[in-house]
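A.B. asks: no sequence for this one, just the structure:
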C-alpha cells in the first residue's frame, strides 16, 4: 500500500525551470498567476475560485486530454524533453544491450507503424491458439500461470512486498481482479452512465474479437458472455472504500488454507508454474478467490476461453495496429472524456518510462537533476519534520505515551529525494527494432521475475516505487518512508529562485502531506518499523476517530456536477494529509525570514497571502465531466477545489491573512474547524 499525492495526471515530469544541467532555460521571476485569479470572489466564500476562477472559466481542455492544468502542462513539456533524450539514444548506434540501445530501439519499434500495421492481429495468434486448445478449466488455470508472467492474465492480482505484520520480509500478496469497468457498481447500477459503460464494454470486446477474424454475431455473443461473467465476479469485489481497510486486506494463510479456499485453482501446481516458492501468502480479498474458484467450475469452458482471449487482447491492444488502438481509445474515452488520441510518440515515451523506468531515469537525472535541488529539498524536509514533532508534542488530545511513539515514528522516516541509489538491472530484457509487442512482453517478463525473486527474502528499503521523472510523491507505511522523485521537484511545486512563501505553500505542503500519511486513518495503524500494529492507547485512538469522523462528514457534504457528493470516507486519508500537510508547511514557513515578516509585499500580496495562493494554484486543475465522475467513485483523493478549500478553512492563519469575516460563506467557527495533527 502506497499513499501518493494523487496528482490528476501521474506521469513524467517537466524539467526544473531554473539553472538545470544541459538547459538554457531562463530563470523564472514571477511565481503567482494574478491574471488567473478572480478577485470578484471573496476569498472567504470560495478560496479556490478566488485563486483560480478566471483561469477555470477561460481554460479550454485540449481534445487529447482528460483534464488540464499545471500538472498537465508540465507533463506535456516534459514529454518533449524526454523525447529528445530517447531520440538521442536512438541515433547513438550504441552497443547491443546498452541503455541507449534498449531505450532507442524500444522507441523505434513503436514508431515503426508500417511493420505494426502489416502484422495486424498476427502477433496475438499464438497465445489465442493456446487458449483455444484448452480441454478443460484445469488447462486454462495452467495457462493463467503462463500469462501472469507477462502481466496478461487479468484474473490474478499479484504483488510482492513487505509483509505488513513482519515488515523485514517480503511476501506474495494476491488481490481482487477480473473486471474491465472501473469498479463493481458499474455492473449493477441502472443510471445512464453505468448503462453506457456496459454498452461501451460490449462494443469494445466485440470489436477486439472481430479484429481477430471472428464474425459479428459470434463476437457480440462473446462480448455479452464476458459481461455476464464479469458481473458474477463483481459480486465478490470489495468497494473502493472497503479496500482502504488494511486490517481487512491482511489475510495471511498457508498454501493448504488457500487451496481449501480456492480448490479449483490447484494452488500447488499454479504456484510451481508461476515460480512462487513460499509456504504462506497474503490474500487481500478472500471472497474474490473463493468466487473465482467456484466460477471456474460452474461457468461453461467456452465462456472462460472468451474471457481469457479478451484479457489478452485488451492488455495488448495499444501495442498493435491502428484498429486495435482505436478500439481501446474509444472504450477508455467513456471514462476519461478525451476527444482524440494523444500523439503516438507521447504514448511511446510514457510506455518506455513504465517498462524501462530505471534505464530512462538514469539518462534523465544525468542531464536534468541538480545536486542543488536535492540539497534544498533535504533542508525543506528536515525543517518540516522538526515542525511536525513540535506539533505532536503540543497536541492537547493525545497522551504522553502515544506522543512518544508517534514522535519515534516521525523521527525515523526514511527520506528519499530525487532518484534511487541502486539502479535496477535490465540485462534480461531483449529489445528488437521490429518487435514492439515482443519488447513490451520482454519488459513485463523482467518485471515479473524481479518481483517473484523477492518472495520470502529480506526487504530492500533502497527500492523505489516510482521512476525518477514521475510527477508525484508517496508515503509507504511498511517502509515508513516519504519519497519525492526528481519529477516533482520543479515549478509550481519548487523553484530555487522562488521566495519561501511560494516553496513552502507548494512543495512544503506536499512534504507535509506525505508525512501526515504516516498518521492518517490508514498510516496510523503501522508502527515506526512498518508493522501493522496498534501502538495507540484506546483513549487516544477513540479521540482520533472522533476527529477523523468530522473530517469525513464535512467532505461528504461537498458536491459538484449534478449534485454528486464527495465520499468523505473514501477520501478520508488524503483529506487528513491535505489538512495536516498545509498546517505543518505553514508552521515551517513561519520559521523563515520571510515568514516572520507580516507586511512586506511581493506582487501586492503579503507573505502569508502568497503562501496560501501558492498552495491553491498548485491544485489548479480542470477535469472533463466523464473523468470526474469516475474519480468520485474510485479516487481516494478529493476533487481539487476541495483539496484547497477544506484545508484553508480549517486554519486561523488563513482567516487572518485575508481578513475573512464571520459572515463569509465558508467561515467555520474555531471550535468546528478540522484538525488532527
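C.D. replies: Yep, that arrived. Quantities reported herein were computed from a predicted structural model and do not represent experimental measurements.
A.B. asks: C-alpha from now on. contacts and neighbour counts both.
C.D. replies: Will do.
A.B. asks: so the nearest residue to residue 357 once chain neighbours are set aside, which of the three states?
C.D. replies: Closest residue in space to residue 357, ignoring its immediate chain neighbours: residue 467 at 5.5 Å, by Cα to Cα, 6 or more residues apart in numbering. Secondary structure assignment for residue 467 (DSSP: H, G, I helix; E, B strand; the rest coil): coil.
A.B. asks: Which residues are in contact with residue 467?
C.D. replies: 353-354, 357-358, 361, 419, 485 (Cα atoms under 8 Å, 6 or more residues apart in numbering).
A.B. asks: nearest to residue 12, of the residues you listed?
C.D. replies: Nearest to residue 12 among these: residue 353, at 7.8 Å, using Cα to Cα.
A.B. asks: For that closest one, give me its contacts.
C.D. replies: Per Cα under 8 Å, 6+ apart, neighbours of residue 353: 12, 360-361, 467.
A.B. asks: What's the local residue count around residue 638?
C.D. replies: 25 (other Cα atoms under 10 Å).
A.B. asks: Now it: which helix or strand?
C.D. replies: In the assignment (DSSP states H and E), residue 638 maps to no helix and no strand.
A.B. asks: That one reaches residue 566, doesn't it?
C.D. replies: Yes: assessed by Cα atoms under 8 Å, residue 638 is found in contact with residue 566 at 6.8 Å.
A.B. asks: joint contacts of the two?
C.D. replies: The contact lists of residue 638 and residue 566 share residue 632, where a contact means Cα under 8 Å, 6+ apart.
A.B. asks: So residue 582 belongs to a helix, correct?
C.D. replies: Yes: according to three-state DSSP, the state of residue 582 is that of a helix.
A.B. asks: Tell me, how many residues neighbour it?
C.D. replies: Counted with other Cα under 10 Å, residue 582 comes out at 29.
A.B. asks: returning to that earlier point: which single one of the contacts of residue 467 is nearest to residue 200?
C.D. replies: The closest of the contacts of residue 467, once distances to residue 200 are taken by Cα to Cα, is residue 354, at 27.0 Å.
A.B. asks: and the closest one, what does it touch?
C.D. replies: Contacts of residue 354 by Cα under 8 Å, 6+ apart are residue 467.
A.B. asks: Just the element for residue 391, please.
C.D. replies: helix 371-394.
A.B. asks: mind listing what's buried in the helix or strand just after that helix?
C.D. replies: For helix 371-394, the succeeding helix or strand toward the C-terminus, using DSSP H and E, is helix 400-411. Across helix 400-411, burial judged by 16 or more other Cα atoms under 10 Å covers 402-403, 406-407, 409-410.
A.B. asks: this is the comparison structure:
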C-alpha cells in the first residue's frame, strides 16, 4: 500500500481467510487438524533423522553436492526449531533455494476450503493478531463491539432479506420508466425522467453508499504539489478483477464470464426480478461491463501511468454525461468550496472519454440493470445467507475458494476496516512496546546509513543527482507502530442495524475525506491503515515509511532473535520499502515528494538500462508454465533485490559494532537468507496464483526468494554455490 486512499468498507469479492481459528472449530475439524499435525510432526522427525544419519555416513548421495550437505548440517545443528521445521534439507540451496527454505512447509500445508492461500509468516501473524483482537471486539462495549454484534446477528439480517435494496430499486424507477424503449439510445431521453439528470442523482446516491459504478474516487496527496490534497478519480465499476477476462476470448476467460453471468442471474432474482427479467438483465449487465472493461488500462499500464491534473470545472469537457463536478460537489457537502479549489487527478482520462462515447448508445434499461446489479451484489455482501451464498459462488469461479469464511472473521474484518484506529489502539496498548519501536527504528536507521553509502558509490550516477538522492533519503521519515494522532470517533453513533451502520460509517469517512481538502498535508498521516495490519509500505509523495505494529511480531521480528534472523526477516522488508523511494516509479519523485524530473538525462538512461535487465530476468521466470510479467512487477522486483542487499549489509554493520565480529559467521549468513526465504513460504490455490500473475505487481512468492537471492553475491558465498548454478548466475542485475 502506498497511499492513503479512502478505502471502501464493503468488499464483495473479499480475499479468502488468511488465518485459521482452530480452538473454536467443530469437533470433527479439530480431529482432522490433530491428524494433520501428527502427520506433519512424523514427516519432520523422519526428515531430521535422515540428516543425522548422513552425518554418520559422510558419503555424498547422488545428485547432492558437498556444499548442500554442509548447509544442511549447519541448519540442523544451529537453526531455531521453528525455522528448521519449514525447511527441506534434502533440497539443494544452489539449485532452488525456495524449496530448501520452504519445502517441508509446502509438503505439509493444506489450503483449507475458506482460504485462497496460506502464507507461513503473513497469514500466521494475521491469524494470531485477528484472534487476539477478536476476543477484544466481542466484549467491547463501545462502537467496535456494537458494530461487531450487529454483524453477527444473522437472525435479524436474514429477516430483512432484500429489504435494504428496496430504496435503491425505487430510485431506479426514473430509469425503469424507459424500459419500453429499451432499444432506443439512452441519449434520446435527456428531457425525460430517465435522462442523464436522473443518472447523475443516482451516481451520488450509489457512491455515498460505497457502491462503485463507472468510477471510484479518493482524496490523496497531489503528487504535483505534495503540500496539498487532491481528488483522485479512477477507473472502476466492473466485477471481475482482470478486465481482459471480459474480452480476451480465452477458454479460461470465457469460463469466468459464464460463471459471472450465472451469478448475475441469481442476484437479480434475489433482488425481486422474475427469471426472464433476470436473464435479460444479466445479459445486458455483462454486455455493459464488457464495454467498460475495454476502456480500462491493464495492471501494467495503471502502474506506470502518470496522474494528470484537472480542475473540477474541466471535468465536464472530459465526460459531460456523468456531470462529475455536480456529482462530486453533492458528495462533498459542506466542503464544496474546498473541492472547487482543489485539483482532480486522473490516471486514465481516455476511460472517461470512452464512457462519454458509450453512454449515448447504451439503452436506458441496460444502465438500470447495471446499476441494480452493482448495488445488489456489493450490498449483498452485508445481507442474508442467500446473498452471501451467491457471492461465494463467484469467489469460487475467480480464485477457487470453496466455502465462505466464518461469520466471526467477516464481522471482525468489517470492524477493523471501519474503525481501524479504535481497534488498532487496543492492539498497540496490549501487544506493542517501546523496546520493539526502538529496535525497529535502529534497524531502519542502519539500513538508511548503508543505502546512503551505496548511493554515493554507484558509478553510473552524476554527483549532483547523488547529492539530491542522499538528501531525499535523509529526509525520509519512519512512522513505526502507530499513528502520531488517533482518529476521533466522537459523534459517531450506531443504530444496531448492520447495513445502516455500515452506511453511516462510510458517510462519516466521506465527510472526513473531503474535509482534508481544507487542510495542508500531514506527511505522517496513516489514513485508514490499521496499526494491527500485517504490512509495511512506502509513500512516494510523502517520502515516508509506515510500519504498523501488526508486522513487528514473530516470525518477522522479535527482541529475542539473533540479528541475522531479524535482518533477514523484517529487515529485508524494511529495506524493500526504502528501496521503493528509488525504484522505477519512486525515482520520479523528488526529495519533497513532488513528481518531476530531478535526475539528469544520462542518469535516467543509465537507470533504465539497469532496470531493463531486471525486466528481462523476471520475464524469464515461470509459474506452472506461465511467465511472470517483468514490466508489471518491475518496481517490486527492484525493491526486493535492493532490500536484501541493504539488510544484509546493515546486519554486517550491527554485528561488527555490537558483537565485534569482523564478518558474520557462516551460520548467521545462512540464517539471514533462510529467514528472508521463509518470509515468502506460501501454499496457494492454482486459480489464485494465476490471478496474481495477471494483476499483482509483486512476483510470485517463489521468485521473491530465488529472484533477489540469485542476484546477491553474498548468498552464493554463504552457500558456496558453483558459478553458473541457478542461484549463482554468471550475469547479475544490479540497480542499487
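C.D. replies: Looks like it arrived, so ask away. Given the structure is predicted, the values throughout are model-derived calculations rather than measurements.
A.B. asks: Tell me which of the contacts of residue 353 of structure 1 fall in strands.
C.D. replies: The strands, defined by DSSP state E, take in nothing from the contacts of residue 353 of structure 1.
A.B. asks: By neighbours, which of these wins?
C.D. replies: residue 12 (28 neighbours).
A.B. asks: Turn the contacts of residue 467 of structure 1 into a markdown table, including distance to residue 445 of structure 1 and secondary structure.
C.D. replies: Formatted as a markdown table, the contacts of residue 467 of structure 1 follow (distance: Cα to Cα, whole Å; DSSP: H, G, I helix; E, B strand; the rest coil):
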| residue | distance to residue 445 of structure 1 | secondary structure |
| --- | --- | --- |
| 353 | 16 | helix |
| 354 | 13 | helix |
| 357 | 14 | helix |
| 358 | 16 | helix |
| 361 | 20 | helix |
| 419 | 24 | coil |
| 485 | 25 | strand |
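A.B. asks: Just flag the most distant two among those.
C.D. replies: Most distant of the contacts of residue 467 of structure 1, by Cα to Cα, are 354 and 419, 15.3 Å apart.
A.B. asks: Specify, as a residue range, where stretch 123-131 of structure 2 falls in structure 1.
C.D. replies: Counting by TM-score structural alignment, stretch 123-131 of structure 2 falls onto residues 72-80 of structure 1.
A.B. asks: ok, and what's touching the matching stretch?
C.D. replies: 9, 11-15, 346, 349-350, 471.
A.B. asks: The helix of greatest length in structure 2 corresponds to what range in structure 1?
C.D. replies: Ranked by number of residues, the top helix in structure 2 under DSSP state H is helix 27-56. Across structure 1, nothing matches helix 27-56 of structure 2 (TM-score structural alignment).
A.B. asks: In that helix, which residues are buried?
C.D. replies: 40, 44, 47-48, 51, 54.
A.B. asks: List only those of the contacts of stretch 72-80 of structure 1 flagged as buried.
C.D. replies: Buried among the contacts of stretch 72-80 of structure 1 (16+ other Cα under 10 Å): 9, 11-15, 349-350, 471.
A.B. asks: Any chance of a markdown table for those, columns distance to residue 631 of structure 1?
C.D. replies: Formatted as a markdown table, these follow (distance: Cα to Cα, whole Å):
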| residue | distance to residue 631 of structure 1 |
| --- | --- |
| 9 | 12 |
| 11 | 17 |
| 12 | 20 |
| 13 | 22 |
| 14 | 24 |
| 15 | 28 |
| 349 | 25 |
| 350 | 21 |
| 471 | 19 |
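A.B. asks: Among these, which one lies nearest to residue 374 of structure 1?
C.D. replies: Among those, and counting by Cα to Cα, the member closest to residue 374 of structure 1 is residue 15, at 13.8 Å.
A.B. asks: Okay, strands next: where are they in the stretch 201-350 of structure 1?
C.D. replies: 252-254, 280-283 (DSSP state E, counting those that start in this stretch).
A.B. asks: Same list (the ones you listed) but as JSON lines, adding mean neighbour count and distance to residue 61 of structure 1.
C.D. replies: Shown next, in JSON lines, are the strands of the stretch 201-350 of structure 1 (neighbours: other Cα atoms under 10 Å; distance: least, Cα to Cα, whole Å):
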{"stretch": "strand 252-254", "mean neighbour count": "16", "distance to residue 61 of structure 1": "46"}
{"stretch": "strand 280-283", "mean neighbour count": "22", "distance to residue 61 of structure 1": "41"}
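A.B. asks: and of the ones you listed, who's closest to residue 105 of structure 1?
C.D. replies: Counting by Cα to Cα, and looking across all of the strands of the stretch 201-350 of structure 1, nearest comes strand 280-283 at 38.2 Å.
A.B. asks: starting at the chain centroid, how far to that closest one?
C.D. replies: 24 Å (Cα atoms, centre = their mean, to the nearest Å).
A.B. asks: same question, stretch 345-363 of structure 1
C.D. replies: 17 Å.
A.B. asks: Where in structure 2 does that stretch fall?
C.D. replies: Using TM-score structural alignment, stretch 345-363 of structure 1 pairs with 408-426 in structure 2.
A.B. asks: In structure 1, what residue corresponds to residue 673 of structure 2?
C.D. replies: Residue 673 of structure 2 maps onto residue 612 in structure 1, by TM-score structural alignment.
A.B. asks: Repeat that for residue 571 of structure 2.
C.D. replies: Using TM-score structural alignment, residue 571 of structure 2 pairs with residue 508 in structure 1.
A.B. asks: Next: residue 257 of structure 2.
C.D. replies: Using TM-score structural alignment, residue 257 of structure 2 sits opposite residue 198 in structure 1.
A.B. asks: do residue 372 of structure 2 as well
C.D. replies: So residue 372 of structure 2 corresponds to residue 309, using TM-score structural alignment.
A.B. asks: just residue 476 of structure 2 next, same as before
C.D. replies: Residue 476 of structure 2 maps onto residue 413 in structure 1, by TM-score structural alignment.
A.B. asks: In this structure its match contacts residue 482, no?
C.D. replies: Yes: counting by Cα under 8 Å, residue 482 is a contact partner of residue 413 of structure 1 at 6.9 Å.
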